[in-house]
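# this one's sequence-less:
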């Protein structure tokens, strides 16, 4: 009986979920024979760590929100990590109302994916404007790349500056590089030898993980929030490697006449419906297959060649993805705009000419016009 009680109190060192030995398909499963291992990690984290495989274990969205809403009652610094490549898709909507009066440090990860010639001050100013529009009050914005170790000293400095001896809550959507950043914080802040699960797959951290700091306070790593409005959440895992950039994006410039269409693999489509001949600059993963055709042929081409010539997920996999919704966007002459498709990237529109465009993306995916980032 005592053994059972001890087992119930154990939690996974990788994702923080409670350990159980009964059901393989549920979170926290560990075979009885592995209970004595140090550090103790659940079978799911073991598979991610050693084989880069994640079994699908989901947590209810309400649980995420319940966990977030408790932060307002604490005295802490909130570190919100977002992905520069999917900025609007990875912002936690309405975060301000959850955090109460606690200060928010906005850490913008994956800046190593931006083209190398980019002016980082311009990006930082752009982020500040966008965050303000979202209603988020930040004490500071820090650009970094946890993976490439760029700007990380600045993250540590800003946490130290604004923490003021309090706990640190780290929040973010799935796939923003949160666990990589947490691992760096553990390394810099704590003697604790604990490696969190890091993976390309969404939803790796299943419960809040409390990492003790040397001063008696803690870093609290919260689960990644799953937003189905991001392309990364709805495509098959086999396609994530193509969708997510892993090196700096090389912008692709297309000179289009009205009545021309661009396909992004088989997962999105961009129609230049009306306007003068002009250039459109694509910021997407370098491995994404782009196909140009005439608008009048686009429907036929898609019907005949989706999942094959057009690239992207297979025909069978495409059946699992929601059907397309059309978004009609009119860009005013002289405006400096991006057309952003969450999880896929964005299309920068020539500022001198107006344009009428249609964007087709799976139903529910966030598509919007914004001030140009670059």
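Right, received. Where do you want to start? Since we're looking at a predicted model, the values are computed, not measured.

# going forward, measure contacts and count neighbours with C-alpha atoms only.
OK.

# and residue 220, helix, strand or coil?
Under the three-state scheme (DSSP: H, G, I helix; E, B strand; the rest coil), residue 220 adopts strand.

# from memory it sits against residue 205, does it?
No - Residue 220 is beyond contact range of residue 205, at 11.6 Å (criterion: CA atoms under 8 Å).

# Same drill for these two, tell me which one is more crowded.
Neighbour totals were compared for residue 220 and residue 205, and residue 205 leads with 26 against 20 (other CA atoms under 10 Å).

# Kindly provide the distance from the closest residue in space to the more buried one that isn't next to it in sequence to residue 100.
Residue nearest to residue 205 in three dimensions, not counting chain neighbours: residue 15, with 4.4 Å by CA to CA, 6 or more residues apart in numbering. Using CA to CA, to the nearest Å, one obtains 26 Å as the distance from residue 15 to residue 100.

# before we go on, here's another structure to hold up against the first:
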């Protein structure tokens, strides 16, 4: 086997030892050790797995999309993984043109982060409706937790039911837990743990990774599609840790008066303009929430973003996009959703404004709880 035929088992990149800035770079000595051990990882994956250190590589959004372009020409079952804490932010724009006529299973991952009071059946119905609006008509919708192992066997049964001897293409935008989910499946089926490189950082999988089913067909982990509407693309590792929920979210209730503001770190802003008192905030339990008067909010943000208001910290604020304002008046109990961050539930008759980084989605939906 030549060096050009070798691939990293963590991210799928072709192994090479010439250019450190390109995907798959691995020193010759490490290639030899990897072949001897049967665990060949590129240098980027090795550092990420052992030191949580991310090395940038020269791979563009177009490169990711090119790698997915041929899915519609295959005869495959498509498993589309989305983050149910960031459903709208993790839908793949234009997925239907990638999928073609192939059947789809829609997997809502990170179920363990949602409050127990949220009705799962209601969420699944909503997911199906939102998918239909995007032109996607999944054969099945299922909620899972790759991290906790919840409903993995149920997902495998669905895959067996609908793949009918075909390959399975696992697709999703970055940071939805796609590779973690595949690692869980591999562990439960063949007992190998943490084969594929995973992290909070977008773009960990760089090329397709094939896992044999044993019948001549494969489960294929495709690269995560870059979605600029995701909050994760504007945050460094430390900020991601503070903004991305790791445990079940504990709701926080605020009895806001009119013309009051909540800052969600420096990542987002919520203005309660008028309406019935009482809003409920669903974000990471460790994310700092600061309350102030709306009249002073602009100056407060300018003065304190990156210091009192974190994340991001002051150093990272220089590259953080300005906040864009969206105003809503609601007629029913409604969730104001900040893509990748969480949501705030308001009562009927509330007039509010939500601020998020440019390109990050703010959407409204009927309250889930």
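Looks like it arrived, so ask away. The model shown is predicted, which means the values in this text are computed figures rather than measured ones.

# with structure 1 superposed, average distance for whichever strand or helix holds residue 96 of structure 2?
Using DSSP states H and E, residue 96 of structure 2 sits in helix 95-99. Once fitted to structure 1, helix 95-99 of structure 2 is off its aligned match by 1.5 Å on average (mean CA distance after the TM-score superposition for structure 1).

# Enumerate the positions of that helix that are buried.
Going by neighbour count (16 or more other CA atoms under 10 Å), the buried part of helix 95-99 of structure 2 is 95, 96, 98, 99.

# Same question for stretch 312-331 of structure 2.
So, applying 16+ other CA under 10 Å, buried residues of stretch 312-331 of structure 2: 312, 313, 314, 317, 320, 323, 324, 325, 329, 330.

# contacting residues around residue 345 of structure 1?
85, 86, 282, 283, 284, 285 (CA atoms under 8 Å, 6 or more residues apart in numbering).

# What's it aligned with over in structure 2?
For residue 345 of structure 1, the aligned position in structure 2 is residue 342, judged by TM-score structural alignment.

# cool, and residue 13 of structure 1?
The alignment partner of residue 13 of structure 1 in structure 2, by TM-score structural alignment, is residue 9.

# so what's that match up against?
The contact partners of residue 9 of structure 2, by CA under 8 Å, 6+ apart, come to 39, 40, 41, 195, 196, 209.

# For PyMOL, what selects the buried ones among these?
Selection of buried members from the contacts of residue 9 of structure 2 for PyMOL, criterion 16+ other CA under 10 Å:
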select buried, resi 40+41+195+196+209
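
# would you list every one of the helices in the stretch 251-374 of structure 1?
Ranges of helices within the stretch 251-374 of structure 1 are 295-305, 315-318, based on DSSP state H, counting those that start in this stretch.

# so which of these gets nearest residue 240 of structure 1?
Residue 240 of structure 1 sits nearest to helix 315-318 of all those, at 12.6 Å, using CA to CA.

# who touches the closest one?
236, 306, 307, 308.

# one more time with 7 Å
Residues outside helix 315-318 of structure 1 that contact it (CA atoms under 7 Å, 6 or more residues apart in numbering) are 236, 306, 307.

# average distance between that helix and structure 2?
So helix 315-318 of structure 1 averages 1.3 Å relative to structure 2 (mean CA distance after the TM-score superposition for structure 1).

# and that helix, how far out from the chain's middle?
Here helix 315-318 of structure 1 is found 23 Å from its chain centre; the criterion is CA atoms, centre = their mean, to the nearest Å.

# equivalent range in structure 1 for stretch 246-261 of structure 2?
Using TM-score structural alignment, stretch 246-261 of structure 2 pairs with 246-261 in structure 1.

# re the thing from before, can you name the two of the buried residues of stretch 312-331 of structure 2 that are farthest apart?
Taking CA to CA, the two most distant members of the buried residues of stretch 312-331 of structure 2 are 314 and 330; they sit 35.1 Å apart.

# quick revisit: and the buried residues of helix 95-99 of structure 2, which is closest to residue 148 of structure 2?
Distance to residue 148 of structure 2 across these (CA to CA) is lowest for residue 95, with 27.6 Å.

# The spatially closest residue to that closest one that is not a sequence neighbour: how many residues sit nearby?
Nearest residue to residue 95 of structure 2 in three dimensions, chain neighbours excluded: residue 136, at 7.9 Å (CA to CA, 6+ apart). By other CA under 10 Å, 18 other residues sit near residue 136 of structure 2.

# So what's the residue count around residue 292 of structure 1?
Count around residue 292 of structure 1 with other CA under 10 Å applied: 17.

# Against residue 358 of structure 1, how distant is it?
For residue 292 of structure 1, the distance to residue 358 of structure 1 - CA to CA - is 15 Å.

# Same question for residue 88 of structure 1.
To residue 358 of structure 1, residue 88 of structure 1 is 20 Å away according to CA to CA.

# ok, back up a step: closest one to residue 64 of structure 1 among the helices of the stretch 251-374 of structure 1?
Closest to residue 64 of structure 1 of the helices of the stretch 251-374 of structure 1, according to CA to CA: helix 315-318, at 28.4 Å.

# what span of structure 2 lines up against the closest one?
Taking TM-score structural alignment, helix 315-318 of structure 1 hits residues 314-317 over in structure 2.

# ok, now which ones touch the spatially closest residue to residue 275 of structure 2 that is not a sequence neighbour?
The spatially closest residue to residue 275 of structure 2, leaving aside those adjacent along the chain, is residue 350, at 4.2 Å (CA to CA, 6+ apart). The contact partners of residue 350 of structure 2, by CA under 7 Å, 6+ apart, come to 274, 275, 276, 329, 330.

# residue in structure 1 matching residue 350 of structure 2?
Aligned partner of residue 350 of structure 2 by TM-score structural alignment: residue 355.

# what's the spacing between that match and residue 275 of structure 1?
Distance from residue 355 of structure 1 to residue 275 of structure 1, by CA to CA: 5 Å.

# My guess is residue 114 of structure 1 contacts residue 247. True?
No - in this structure residue 114 of structure 1 lies outside contact range of residue 247 using CA atoms under 7 Å: 8.4 Å.

# Which residue, other than its chain neighbours, is closest to residue 292 of structure 1?
Using CA to CA, 6+ apart and skipping the chain neighbours, the partner closest in space to residue 292 of structure 1 is residue 262 (4.6 Å).

# Verify the stated contact: that neighbour with residue 291.
Yes - here residue 262 of structure 1 reaches residue 291: they are 5.5 Å apart, a contact under CA under 7 Å.
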